[in-house]
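Q: my questions are about this predicted structure, shown below with the sequence.
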Amino acid sequence: MADAARTAALEVLRAVRSADAYTNLALPAALKRHGLSGRDAAFATELASGTVRRQGLYDAVLADCVDRPLAKVQARVLDALRLGTHQLLAMRVPSHAAISTTVSLVRSDVGPGAAGFANAVLRRVCEHDLDGWVDRVAPDAGDDLVGHLSVAHAHPRWVVEELSRALGSRQDEIGALLVADNEAPGVTLVARPGRSTRDELPGEPTAWSPYGVHLESGDPGAVPAVRDGRAGVQDEGSQLVALVLAAAPLDGPDARWLDLCAGPGGKAALLAALAGSRGAGLVANERQPHRAELVRRALAGSPGVLGIVTSDGTAPPWEPSSFDRVLVDAPCTGLGALRRRPEARWRRQRADLHDLVPLQRALLSSALDSVRPGGVVVYATCSPVLAETSEVVTSVLASRTDAELGDAAALLPGVPDCAGPLPGTFQLWPHRHQTDAMFGALVRRLPA
């Protein structure tokens, strides 16, 4: 019989493949369903997340080990083979244990014939270690560097190209960035000012956010402040985006803040706490009703909430010039958060930019209409792709005479090496800052 941890991981893989589930959302339910905690939960988490991250490389390995196209391999069997390959090539699991448990999964789920097939394939996988397989299945780096990096680090070719372009003059860092994308992210907590303090959160203080800590181990939901909603789980990069908006100098009153794309509510909760501590308030807007409900839960109990609105951010119901500060955390490809959203690299296509970029421009324009003259807007994405960052900002500013680019990077004086693609913008990176690759631009609405 296969153990519960491997069974849970396999269930997550199947949910990701067949139901378009998100790994980080499917995992907690699977762990709970199988009663996993501690080391067993950690093992299942690495098994599922690591397999999804490196799926492209593992498929290249498996294609070399089977006697038919992978498309002809039954999907349920292929899920298990990927799981076994990850154990053999990237985890400290003895070969006999990785093979026997995977074969047991296939036997109980599909049948003895499929189990025999899985056993034969995985024994072929054992013939090389990870580096040996990369040498065998990846293009030669001297002939096709992008192709080699794509296979070796399990990123689609177009993603490698876009990330290289975003690095600009630092393209020699692309290998380090791809490695960082494949590392399991740590858990970062944020204390919400006025409701909790960093001192009551367990863990090492974050380097640049005064409200964050890196949780070394354990369930964040077991931390009292997190359980009570006075603190939350939030990457340090996302914390810094909220802090830039809160720190930006403006002219005139500072009473009404807006999070234009608030779901699922992490940045909104921090902004509401910051606003409330100054006697200001936040309106959180979210277009999708189910995400608006997540925002409502995240903001429950926060004193700095003026309202939660469910509306299209490109055509909002409020009057123009209604707010003093506005955050646009725009929908994007998410290529800056591949550590924690491993399936995104396999779902996103370059063609997605054709729909996302016009939406991003429309949201930034709407934010500038929503902020009063003298107020400020922060445009942010969890993607470093230039089409979604500098090109959106440049395009919108070129279409308006009432806005100018401010210096967001100056509001992060302690963060090294974070200059963005436009002067004054900032770009964080997993390999440099151990955060998601958050981009931010500060835009000022000019007085009439």
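A: That came in fine, so what should we check first? Numbering: from 1, shown residues only.

Q: please make it C-alpha for all contacts and neighbour counts, starting now.
A: Will do.

Q: which helices and strands does the helix or strand where P373 lies pack with?
A: Per DSSP states H and E: P373 is located in strand 371-381. The contact analysis (3 or more C-alpha pairs under 8 Å, 6 or more residues apart in numbering; DSSP states H and E) places strand 371-381 against helix 236-247, strand 323-329, helix 353-370, strand 439-445.

Q: just send these back as JSON lines, with mean neighbour count and distance to V392 too.
A: Shown next, in JSON lines, are the helices and strands packed on strand 371-381 (neighbours: other C-alpha atoms under 10 Å; distance: least, C-alpha to C-alpha, whole Å):
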{"stretch": "helix 236-247", "mean neighbour count": "22", "distance to V392": "17"}
{"stretch": "strand 323-329", "mean neighbour count": "27", "distance to V392": "12"}
{"stretch": "helix 353-370", "mean neighbour count": "20", "distance to V392": "6"}
{"stretch": "strand 439-445", "mean neighbour count": "27", "distance to V392": "10"}
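
Q: next, the one to line up against it:
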Amino acid sequence: MTSEQGGSAGRSNQGAGRSNQGGQGNPANQGGVRRRDDAGRERNRGTTRNRTVSAPGERTRAADPARLVAFEVLRAVSSDDAYANLVLPARIRNHHLDRRDAGFATELAYGALRAQGTYDAILSRCVDRPITELDPAILDALRIGVHQLVAMRVPAHAALDQTVGLARAVIGAGPSALINAVLRKVAARDLPEWLTELTAGLTDEVKIASITYSHPEWIVRSLRQALVAHGRDVAEITALLEADNAAPVVNLVALPGIGSLEEAFDAGFTPGPLVIDSALSSGGDLGRLSTVREGTVRVQDVGSQLVARALAGTELKSGRDGVEERWLDMCAGPGGKAALLAALAAEKGAWILANEPTPHRAKLVAQALAAVPEDTWTVRTGDGRDIGRDHPASFDRILVDAPCTGLGALRRRPESRWRRQLSDVVELGPLQRELLNSALDAVKPGGVVAYVTCSPHVAETIAVVDDALRRRDDLELLDAGAALDAASLTGDLGAGNKNSPVDTNRMTAQLWPHLHQTDAMFLALIRKL
């Protein structure tokens, strides 16, 4: 038994360590024989003992700043329903992490959140009670420890020492002993061995994938169905789930005619291969870029950039040549796509109305649009479902970026997979249909509506569009895949659903993380006749 494993031994060692730190040197026992060697460890008493790297008095009792940041992010997510991508940057700044430590904290927080399902299954084998009975703070600390042990290149002794030190500092000495004992059990196997044990005897492919790739079963099942419905092979599910678990690359976009990427390139970003005016990076403090602070360059997934450009580039048949176009972003908050659309509108001499129902998010939209000439845009605070009634046949191009489950952005929002439920799909369906119907009323004859979701779920994509087409006879479905190709640098994204089993939706398009390295954005382009 090592000195860290024994309760009474650990206490006596800690006391000796404190006396050493107090300037007493190596104490002698009666008879003048030293009880500790030069490394500060107790000498063997006739048996061979395994030793920890650190002397007992040197074991960590403070929280490493990077691990503390990751722990604070997990606590905010689990206790306050916070979003990791919003909490993490502030915590990094608060603790003054340098670039290396910020990267470590990011991987630790996001990795622990993504793999929570798998890690909880492992922990269930190592804890003598249901893990739901553990204090939530203890469970979050354990998840951080497991991620270091099985998924990061952190030596086991360092992962144990630092996680226990974190627990001592922010939870207490009692829980730290439990955490130490549990993580030692976890460390006895590597991840492949744990997965073999956890899936032994299972025959259900969905259950196996759920445990192996840390997705709720209902999401695995939904993504399998979505692949087939959008013309893909169900065998791609493994690659898709793996892509969801990969650390995403940061995507930037320079607002057309307004922003420049030169500063980003000087800072190590590389040109994006899929769309013009985009750049990619593995991370870092984006606040150091003045163009990002000014809003002329924005963080935006390439999938979002592509669907916005596809709408802006689609040919109209309005017979209004020379007349200023009127555009609408019906669900504009927090303003990313609205800013790009507004910049594209300014280039075309068009004007855009950005609608957002929530006042505080409407303010975010206005902030996002501030870099675009103010005579190009207006922000409206109101329900998008009312626009079709209040402003019929008034807009040439309309973006309906509908509220959805966000299953297409699980790699960027790792906590979403544990918050969303299948019931959310059912609840969002009526809203998605009402927003699309409102947009179809608000668009002019010859104008185009882009229906977009950051989800490939059949009920949120094909089913919504199919319903609209069945109910009206004044609509024409355009080739969204061709529009995405025209907006891309490659000219051939292969995102069109040419093999879709639903005849009326063969012209829709679906981007995929495992194929395009984008969020799983769905796009349908509908022209009013």
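A: Cool, got the structure. Keep in mind it's a predicted model, so treat the numbers as computed, not measured.

Q: if we can go back for a sec, now the element after the strand holding P373 of the first structure, going C-ward?
A: helix 390-398.

Q: buried residues in that next one?
A: For helix 390-398 of the first structure, the neighbour count (16 or more other C-alpha atoms under 10 Å) marks S390, E391, V392, V393, V396, L397 as buried.

Q: just tell me the aligned range of that helix in the second structure.
A: Under TM-score structural alignment, helix 390-398 of the first structure corresponds to residues 462-470 of the second structure.

Q: for the matching stretch, give me every contacting residue.
A: G429, Q432, R433, L436, N437, Y451, L475, T504, N505, T508, A524 (C-alpha atoms under 8 Å, 6 or more residues apart in numbering).

Q: show me what the second one aligns to in the first structure.
A: Spelled out, it's Q432 of the second structure. Aligned counterpart of Q432 of the second structure in the first structure: Q360 (TM-score structural alignment).

Q: looks like its match contacts A330 (just checking).
A: Yes. Contact criterion C-alpha atoms under 8 Å: Q360 of the first structure and A330 qualify, at 6.0 Å.

Q: what residues are up against the residue minimising distance to the centre of the first structure?
A: What sits nearest the mean C-alpha location of the first structure, by C-alpha atoms, centre = their mean, is A337, with 2.8 Å. Taking C-alpha under 8 Å, 6+ apart, we find A337 of the first structure in contact with D181, C382, S383, D436, A437.

Q: how many residues are close by the fourth one?
A: In other words, D436 of the first structure. Using other C-alpha atoms under 10 Å, D436 of the first structure has 28 neighbouring residues.

Q: and the equivalent of it over in the second structure, how far from L149 of the second structure?
A: In the second structure, the residue paired with D436 of the first structure is D519, using TM-score structural alignment. As defined by C-alpha to C-alpha, to the nearest Å, D519 of the second structure lies at a distance of 29 Å from L149 of the second structure.

Q: check R380 of the second structure too.
A: 50 Å.

Q: more crowded one of these two?
A: The neighbour count for R380 of the second structure versus L149, taken as other C-alpha under 10 Å, is higher for L149 (25 against 20).

Q: what sits against that one?
A: With C-alpha under 8 Å, 6+ apart, L149 of the second structure has these contacts: P155, A156, A159, V186, A187, D190.
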